[in-house]
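Engineer: Provide a 3D model corresponding to the input given below.
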Amino acid sequence: MEQDLWSVEFTSLADAIRSGRVTSTELTELMLARIAAFDGRLHSYIAVAPDLARAAARAADAEIAQGHWRGPLHGVPMAVKDVFYTKDIRTGFGSSIYDDFEAPYESTATARLRAAGAVMLGKLTATEGVYAGYHPSITEPVNPFGDEHWTGNSSSGSGVAVTSGLAYGTLGTDTGGSIRLPSACCGLTGIKPTWGRVSRHGVFPLAESLDHVGPMARSARDAAALLGAIAGADPDDPTAASVPVHDYLAQIDAGIAGVTIGIDRDFIAAKATPEVAASIETVIPILEQLGARFVPATFPETREILYGWHTECSVEAALAHRATFPGRRAEYGERLSALLDHGAQVTAFELAEAQRARRAFNGAVAAMFAPIDLFLVPALPVAGPTLAHMATLGPDPDGILAVGPFNAPFDICGYPTITVPCGANGAGIPIAFQLAGKPFSEALLCRAAHAWQGVTDWHRRRPEL
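Structural biologist: Here you go, the predicted structure:
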């Protein structure tokens, strides 16, 4: 029973929690025990708050016992990436510079999680400034499916914790793939919503025009529940969209009969290994059996806008760090320092050119989507990349863009995507595909992923710790 409790999707526990057959205290103690037993090797947490979690669990149990059940997140132990402001748990942004930082307010996303009844276990390890490298003071998380394999950046601790049963779900951020890459490497379902679908208030930025907040979970159903809790307009974030929020869970069983999915095999072949391309081909007949219709599509050329991504990201990151960089350069890690230095050197003409290319690309993406509902691509160009492989990619921007050709383009245009496990490589490391949709089509993305997971069980694989 204990294994069932730690490994299942939290939405499958909702009825048991609501009826009292399983208590929040029981689940919280289970998670805390597993953190104590396994995280010394995995390094997924940067801060654990056991007393706070126990108090929240007791409060949830008392409220539920009185008949005040708030929904599927009520009493569920979760954690969030170390980039969200929280008043009662340290927030460090993956850097020692913020060791003494005290959040002046709670982020909107975590406040909404708590309002839905979630129990906060702590903060999860992230790369420095949520870019591509770890600060020298941080121990890199370990992929529980294989120590020599990449966890994905920058929400790496989030991916490790949820797949290992050290939290039931989490929130991550995604600027160039940071929800989707660790979801793919760790066998999770991750949603990068439409830009503006989730408030960024109280979330330390990497690059504000590219940053997205979204859920990472064990299934599309769990991810839908998390997204429904945090999405929506926010008076504290003027960029948060006022578009109505769908009841993603209520629609999730509607299936995908008649849904048109585009695929660009030339794009996939040019960017991915044959092993990854073959994994995508296994997805197509199953989605067709579920009622989807596949048609050829042509994805716009990405080289110029990927380099433009690096230009815009570096400028906006330099702006975000201007209070501490370059004044405290010695306290920064090498990779983030290089990004900030580059941002400070970008000319107005170079930035304007990157923005021009971005506008043109966004228009081309919209035109491609006009006759289709969804677009299928891999989540990663390499199946289960090793740490040794990642070390060969070279300096940025080539290094970071080599791993994210199927990710960063959707941060650039702001379209929503969902990452879904679909296999494993020879070493047992998860492989995933990605579906992209039109703006604010998260309900359809959740439906499609849930339909896939109704006839496959890749999302139920758990590592042996």
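Engineer: from here on, contacts and neighbour counts on C-alpha atoms
Structural biologist: Fine.
Engineer: burial count for residue 100?
Structural biologist: 10 (other Cα atoms under 10 Å).
Engineer: let's verify it: helix, strand, or coil?
Structural biologist: Secondary structure, DSSP: H, G, I helix; E, B strand; the rest coil: residue 100 is coil.
Engineer: now do residue 415
Structural biologist: Residue 415 - assigned by three-state DSSP - is coil.
Engineer: where along the chain do the strands fall?
Structural biologist: Taking DSSP state E as the test, the strands found in the chain are 45-48, 77-81, 119-124, 170-174, 189-192, 212-217, 260-263, 293-296, 374-378, 417-424, 430-437.
Engineer: what's around residue 19, how many residues?
Structural biologist: The number of residues near residue 19, taken as other Cα under 10 Å, comes to 13.
Engineer: that should have said residue 348, apologies.
Structural biologist: Residue 348: 9 neighbours (other Cα under 10 Å).
Engineer: circling back: okay if I get the strands of the chain as JSON lines plus distance to residue 198 and mean neighbour count?
Structural biologist: Rendered in JSON lines, the data for those read as follows (distance: least, Cα to Cα, whole Å; neighbours: other Cα atoms under 10 Å):
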{"stretch": "strand 45-48", "distance to residue 198": "24", "mean neighbour count": "21"}
{"stretch": "strand 77-81", "distance to residue 198": "15", "mean neighbour count": "29"}
{"stretch": "strand 119-124", "distance to residue 198": "19", "mean neighbour count": "28"}
{"stretch": "strand 170-174", "distance to residue 198": "10", "mean neighbour count": "29"}
{"stretch": "strand 189-192", "distance to residue 198": "10", "mean neighbour count": "33"}
{"stretch": "strand 212-217", "distance to residue 198": "6", "mean neighbour count": "29"}
{"stretch": "strand 260-263", "distance to residue 198": "25", "mean neighbour count": "21"}
{"stretch": "strand 293-296", "distance to residue 198": "30", "mean neighbour count": "16"}
{"stretch": "strand 374-378", "distance to residue 198": "21", "mean neighbour count": "24"}
{"stretch": "strand 417-424", "distance to residue 198": "14", "mean neighbour count": "27"}
{"stretch": "strand 430-437", "distance to residue 198": "16", "mean neighbour count": "26"}
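Engineer: second input sequence below; structure requested for side-by-side comparison:
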Amino acid sequence: MADALHYLELTELAARLKARAVSALDVTRAQLDRIGTHDPELDAYVHVTAETAIADAKTADAEIAHGRYRGPLHGVPIALKDLFWTKGIPTAAGTTLHRDFRPSEDATVVRRLKDAGAVVLGKLQLTEGAYSDHHPFVTPPKNPWNADYWPGISSSGPAVATAAGLCFGSLGSDTGGSIRWPCAANGLTGLKPSWGRVSRHGMFELAASLDHAGPIGRSAADVAALLGVIAGHDPNDPTSLVDPVPDYLAEAKQDVRGLRIGVDAAWNSDDVDVATQRVLTDAVDAFRALGADIVDVQFPDVMQAIADWAPNCAVEAAVAHEATYPARKDEYGPILASVIEAGRALSALDYQKILLRRLALRGQVTALFETIDLLLIPVHPFPPVTLAMIRTLGEQPDLIAKMQRYTCTFDMTGHPTITLPGGASADGLPIAFQLVAAHLDEAMLVRAGAAFHRVTSWHCRHPALPWRR
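Structural biologist: I've put the predicted structure just below:
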């Protein structure tokens, strides 16, 4: 019985656990069995923490039975991107350099998940240092919809595991698109919060001012449940914000009547493929039918921000890796090493100019949200991306810029976004779109995402395993 639950939304499973219609122990054991069956082909997990997961599931069942219910994550099996410190468990951040690192404490977000009663199944694979490519000695996770297609970066493992029913939700990170690309590629819902909404304490850095920790799930309600636990100020991270955390699950029950959704028709169609444009059009029609007002807007030019993202990230990555690079240069893969080298070579003057341009763009985007509540845009302008296409990116800088157009912009400004499945390609692969909100208005994203899910079923589609060869 428990095995048949693997594609339930996290919030649906939570209701059954609370009602004691199913036990956390049975669900956890079924998840571990499913991981054992499918992950040898999918390669989503780095470490499976079966022993502690079983123990935590037993504790959750006992607490729920005695009326000590901790909330919507209590007894729910989830998993973590392997850049969040997990006490006593190897945490390598996709590197070989840190493969023996066992943190002496949990990252703040991990501690909060555990305090909420979540059952942690293990650690999930990612690209090296959360940049753009897996270390040469690491086997990349495979897209469960079709192994010939890109699973997304850098939260490749979290998205693959969640899409394949190997966990009920996961925690990822986003520096240039690393929650949104994998969610789009795997048919999932992902939320990149505002910068500062979620603590980064105990999280391996790629680029400190661009890094965001956020949830990956199957629905807007799922990411609402996860975000509600991990969000909030943390004294161990002075950059985390003190603003109160809304009841995101309550927001997921609200309608969108009267909300102003901005659409820049020119930006959304400039070299955007037909299938993606159809997804955007269908999303606009759905929100209009739900009572939202569609507003024509003109988004600021982002070409400079896209050009600035790579050197900005490179400088901050060089700082993050200063203790081990160049001292242990030979242990780095070529892509991450080249990024760090570029960061070490950039002048302070050029870096300061980037920071000033970022502030200006942030101000322009903030001003736009005085006139709208949400912005509707693609995740990237392509249909689902093949691995063959990804292998050519190093030779096609224009293609990289197109891929980053709708993602890294909002890491540069720090505004929150939600990725929602909105359609499928001719081959049946997922296509997604994004909603962007004002700073710290993740509640608006959850509200709109949940409303969209109530009238569509794209988020209910799941890959058939074993995946197609």
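Engineer: relative to residue 22 of structure 1, which of the strands of structure 1 is closest?
Structural biologist: strand 77-81 (12.7 Å; Cα to Cα).
Engineer: got the strands of structure 1 as CSV, with distance to residue 277 of structure 1 columns?
Structural biologist: Formatted as CSV, the strands of structure 1 follow (distance: least, Cα to Cα, whole Å):
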stretch, distance to residue 277 of structure 1
strand 45-48, 34
strand 77-81, 31
strand 119-124, 32
strand 170-174, 24
strand 189-192, 20
strand 212-217, 24
strand 260-263, 11
strand 293-296, 15
strand 374-378, 8
strand 417-424, 12
strand 430-437, 10
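Engineer: as a quick check, tell me the outermost residue of structure 1.
Structural biologist: Within structure 1, residue 66 marks the point farthest from the mean C-alpha position, 34.7 Å out by Cα atoms, centre = their mean.
Engineer: ok, it - contacts?
Structural biologist: Contacts for residue 66 of structure 1 (Cα atoms under 8 Å, 6 or more residues apart in numbering) come out as none.
Engineer: coming back round to it: nearest to residue 270 of structure 1, of the strands of structure 1?
Structural biologist: Of all these, strand 374-378 comes closest under Cα to Cα, at 11.9 Å.
Engineer: quick one: that closest one to structure 2 mean distance?
Structural biologist: Superposing on structure 2 places strand 374-378 of structure 1 at an average distance of 0.3 Å from its equivalents, by mean Cα distance after the TM-score superposition for structure 1.
Engineer: max-length helix in structure 1?
Structural biologist: helix 348-369 (DSSP state H).
Engineer: packing partners of it?
Structural biologist: Secondary-structure packing of helix 348-369 of structure 1 (3 or more Cα pairs under 8 Å, 6 or more residues apart in numbering; DSSP states H and E): helix 303-320, helix 408-413.
Engineer: so which of those gets nearest residue 87 of structure 1?
Structural biologist: Using Cα to Cα, these put helix 303-320 closest to residue 87 of structure 1, at 20.8 Å.
Engineer: and the helices in the stretch 151-300 of structure 2?
Structural biologist: 156-163, 180-186, 220-230, 248-251, 265-269, 274-289 (DSSP state H, counting those that start in this stretch).
Engineer: from residue 204 of structure 1, how far out is the nearest residue to residue 28 of structure 1 once chain neighbours are set aside?
Structural biologist: Spatial nearest neighbour of residue 28 of structure 1, excluding adjacent residues (Cα to Cα, 6 or more residues apart in numbering): residue 77 at 5.7 Å. Separation of residue 77 of structure 1 from residue 204 of structure 1 (Cα to Cα, to the nearest Å) stands at 23 Å.
Engineer: next one: residue 261 of structure 1
Structural biologist: Distance from residue 261 of structure 1 to residue 204 of structure 1, by Cα to Cα: 35 Å.
Engineer: show me what contacts the residue nearest to the spatial centre of structure 1?
Structural biologist: By Cα atoms, centre = their mean, structure 1 has its centre lying nearest to residue 179, at 2.1 Å. Residues near residue 179 of structure 1 by Cα under 8 Å, 6+ apart: 153, 154, 155, 172, 173, 190, 191, 192, 214, 215, 216.
Engineer: what count of nearby residues applies to the residue lying closest to residue 452 of structure 1 once chain neighbours are set aside?
Structural biologist: With sequence-adjacent residues excluded and distances taken as Cα to Cα, 6+ apart, residue 452 of structure 1 is closest to residue 287, at 6.8 Å. Residues within reach of residue 287 of structure 1, counting by other Cα under 10 Å, total 21.
Engineer: alignment lookup: residue 287 of structure 1 to structure 2.
Structural biologist: Residue pairing (TM-score structural alignment): residue 287 of structure 1 is matched to residue 287 of structure 2.
Engineer: wait, that match sits on residue 453?
Structural biologist: No. Assessed by Cα atoms under 8 Å, residue 287 of structure 2 is found out of contact with residue 453, at 10.7 Å.
Engineer: if I look at residue 394 of structure 1, how far off is residue 400 of structure 1?
Structural biologist: Taking Cα to Cα, one finds residue 394 of structure 1 at 8 Å from residue 400 of structure 1.
Engineer: higher neighbour count, these two?
Structural biologist: A direct count of neighbours by other Cα under 10 Å for residue 394 of structure 1 and residue 400 places residue 400 higher, at 19 against 11.
Engineer: so what's that one closest to, chain neighbours aside?
Structural biologist: The shortest distance from residue 400 of structure 1 to any non-neighbouring residue, by Cα to Cα, 6+ apart, is to residue 132 (7.2 Å).
Engineer: right, I'll call it a day here.
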